[in-house]
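Peer 1: turn this into a model:
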Amino acid sequence: MPVTFTIPPLSTALSLALQAKIDQKTKPLGALGQLEALALQIGRCHNTLTPHLHKPCILVFAGDHGIVESGVSAYPQVVTAQMVGNFLAGGAAINVFAKQHGLDLWIIDAGVNADLAPHEQLISAKIAKGTQNFLGQPAMTMAQCLSAINFGADLVLQRYNAGCNCIGFGEMGIGNTSSAAMLMHCLTNIALSQCVGRGTGLDDVQLQHKLAVLEQALEPYGTITEPLAVLSTFGGFEIAMMVGAYLKAAELNMLCMVDGFIASAALLVASKLYPHVIDHCVFSHVSNEQGHQALLGYLNGKALLNLDLRLGEGSGIALAYPLLQSAVAFLNDMATFEEAQVAGKNTG
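Peer 2: Take a look at the predicted model:
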């Protein structure tokens, strides 16, 4: 396998002790619901009974897609570069939410079809100025695909070396819901019509055109199921970088926060390469984009929030992050029955 990581199952050594610690808190068993499962997961991921979230950050990967020239998006391709400019100016939703919750934010040019001016918050990792139109040829070469994966992994390693142990991945790329739908269909065998959604806001006629284009795009390639072949044929540079980012984060026992449809499609590819990457992932929300709920079901992922979001950018991650803080806080700071001198549940 040309992509090599070491991602074993999470250790179960502390599972019983973590669960006992959770159960001894001053509450009925299970009364904190998903927060209890979240605390258990964070403790197992960081392999400690007293986890802490250090220097949490979001990496937003941006890239353009050749398939846009076939009319699959309600917005022109130039919007990708314009939104990157908005991120760097601090004017996007992810800027607002990341600042609100104390999340470090980096923007990565994975393959924007423009020359971007240097900026202290911008990381230049451009593989090319957008992918090819996969309606007529593969989106990228295998060499480009592997380069993107490795660059995503390197970026995570840099954040880890800077002290981060909790990381999330957002994206920006006009046309990338088309890529995500193709990845989902090829790797899950779920009908393409159930994977394709309205993206940036297509009307009914535009949605049918998008589906027809993507169905036509499948024909020349036959049945592709090998993850890297699917990714290089239909993916985007920003998606490929997220694949590498997930895999490196899991290898380093970092906690991964998953955003919406495109980010989940990248995780799908990563999980086909290394299934235990999912053990390290928290699903922040279920998107309003058609296909995401089915994809979460396929990945056995339980989302923390359902706010009908379909923005991307890592916005769902930033909104869900306080729940991770709450899970860690109750695990570390909430009194036990013994400490509070409160009678526990009768066992006789």
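Peer 1: hey, let's count contacts and neighbours off CA atoms from now on
Peer 2: OK.
Peer 1: quick one: the strands in the chain?
Peer 2: 57-63, 104-111, 122-124, 166-172, 255-258, 281-283 (DSSP state E).
Peer 1: any chance you could list what contacts the longest one?
Peer 2: What it means is strand 104-111. Residues outside strand 104-111 that contact it (Cα atoms under 8 Å, 6 or more residues apart in numbering) are 55-64, 84, 87-88, 95, 98, 121-131, 148, 237-238, 241.
Peer 1: circling back: need the strands of the chain in JSON lines with mean neighbour count and distance to residue 222, can you?
Peer 2: Compiled in JSON lines, the strands of the chain are given as follows (neighbours: other Cα atoms under 10 Å; distance: least, Cα to Cα, whole Å):
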{"stretch": "strand 57-63", "mean neighbour count": "27", "distance to residue 222": "26"}
{"stretch": "strand 104-111", "mean neighbour count": "24", "distance to residue 222": "27"}
{"stretch": "strand 122-124", "mean neighbour count": "17", "distance to residue 222": "35"}
{"stretch": "strand 166-172", "mean neighbour count": "28", "distance to residue 222": "29"}
{"stretch": "strand 255-258", "mean neighbour count": "28", "distance to residue 222": "30"}
{"stretch": "strand 281-283", "mean neighbour count": "23", "distance to residue 222": "32"}
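Peer 1: how about this one, so we can line them up?
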Amino acid sequence: MTADSAPFADIRRLVAEMPGPDEDALAAVRARDAVLTKPAGALGRLETLVEWLAVWQGKATPTLDRPLVCVFAGSHGVTARGVSAFPDAVNRQMLDNFSAGGAAINQLCAAYGLGFKVFDLAIDLPTGDICEGPALDEKATVATMAFGMEAVAAGTDCLAIGEMGIGNTTIAAAIYCALWGGEPAHWVGRGTGVDAAGLARKAEAIALALKTHAGHLDDPLGVLARLGGREIAAMAGAILAARLQRIPVVLDGYVSTAAAAVLYALDPHALDHCVAGHLSVEGAHAEVLERLGLEPILSLGMRLGEASGAALALGVIKGALACHRDMATFAQAGVAGPS
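Peer 2: Alright, predicted model coming up:
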């Protein structure tokens, strides 16, 4: 960031520099698909997922040699308002559980042969209570986005992003409400399992936060700074870095798509390299995906977070690529093609 620029200037510049799809790669994939031993279109979305990999990797023969699942962990000052069923201590405990290999995401990554990294974003230092002031200042927001950008490892050929952080479904709902309007109650969900009273407290906290920041929410990056969290800022940075490095992205659930929504508000093409791993039952996730133009790969009634839905979707994508790469052509198999 240059000394004389506003904190968000470089983020806007990077968004403006995002590369587009590789049409030559798309043509190559479609040409091979046309001669594989199956009826045209018979594999449905599995075929378009391979096309998606190709156009955003810029490869006529796409790969999934180094898929990576990244989980970003943060903590939130708003939890003091009783918006979660679990205490803040769970943040550190879950990081330890990830390290010990005991979480659901550990098992899914092992099952599908996925790389896995967890990023501790000052987990013991909550962001500011959004009902009283900004979660982060602009410089801290950009620095956290930059950290997320640096988390995208060289050589990764597909990135799945997820998060962990007590209170972050409240934060995600606040971001959606600020970006798209409507009543806070429309956007909130049960999160970690709050009761009706907890659900009401979540809506009340969001309403108060929007009132506190009234007049400062017309810029999507301002929304991220004032209402977001470190894990959401880092995910936004990771999504953007992946685009710049031609790495396709699989988004997880309700909180991950809040990071995506900020980028989409900056540029409706900012998520063209992304797919939604699954439809979560948290909050209004179905509406979020519709607004972002994303069709979920899976719908399994999940609301766990920690990139679990995205990891499962990567398993489907690996299967799609295996069919495209390893299926015999009509000529190879000695099978008559379509007349």
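Peer 1: TM-score them against each other, please.
Peer 2: A TM-score of 0.92 describes the superposed chains when it is computed by TM-score structural alignment, normalised by the length of the second structure; 327 aligned residues with a Cα RMSD of 1.5 Å.
Peer 1: picking that back up, how about the strands of the first structure in JSON lines, adding distance to residue 329 of the first structure?
Peer 2: What follows is the strands of the first structure, written out as JSON lines (distance: least, Cα to Cα, whole Å):
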{"stretch": "strand 57-63", "distance to residue 329 of the first structure": "19"}
{"stretch": "strand 104-111", "distance to residue 329 of the first structure": "20"}
{"stretch": "strand 122-124", "distance to residue 329 of the first structure": "32"}
{"stretch": "strand 166-172", "distance to residue 329 of the first structure": "15"}
{"stretch": "strand 255-258", "distance to residue 329 of the first structure": "16"}
{"stretch": "strand 281-283", "distance to residue 329 of the first structure": "17"}
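Peer 1: so which of those strands is nearest residue 44 of the first structure?
Peer 2: Closest to residue 44 of the first structure of the strands of the first structure, according to Cα to Cα: strand 255-258, at 9.9 Å.
Peer 1: now do stretch 328-339 of the second structure: distance to the chain's middle.
Peer 2: On the basis of Cα atoms, centre = their mean, to the nearest Å, stretch 328-339 of the second structure sits 40 Å off its chain's mean C-alpha point.
Peer 1: residues making contact with it?
Peer 2: 35-37, 39.
Peer 1: could you find the closest non-adjacent residue to residue 303 of the second structure?
Peer 2: Nearest residue to residue 303 of the second structure, sequence neighbours excluded (Cα to Cα, 6 or more residues apart in numbering): residue 280, at 5.3 Å.
Peer 1: for residue 339 of the first structure, see how far away the aligned partner of that neighbour in the first structure is.
Peer 2: The equivalent of residue 280 of the second structure in the first structure is residue 287 (alignment by TM-score structural alignment). Going from residue 287 of the first structure to residue 339 of the first structure by Cα to Cα, to the nearest Å gives 41 Å.
Peer 1: the more surrounded of these two?
Peer 2: Ranked by neighbour count (other Cα atoms under 10 Å), residue 287 of the first structure and residue 339 place residue 287 first, with 24 against 11.
Peer 1: just checking, that one touches residue 305?
Peer 2: No. Counting by Cα atoms under 8 Å, residue 287 of the first structure does not reach residue 305; the two are 9.1 Å apart.
Peer 1: excluding its backbone neighbours, what's nearest residue 253 of the second structure?
Peer 2: residue 280 (5.6 Å).
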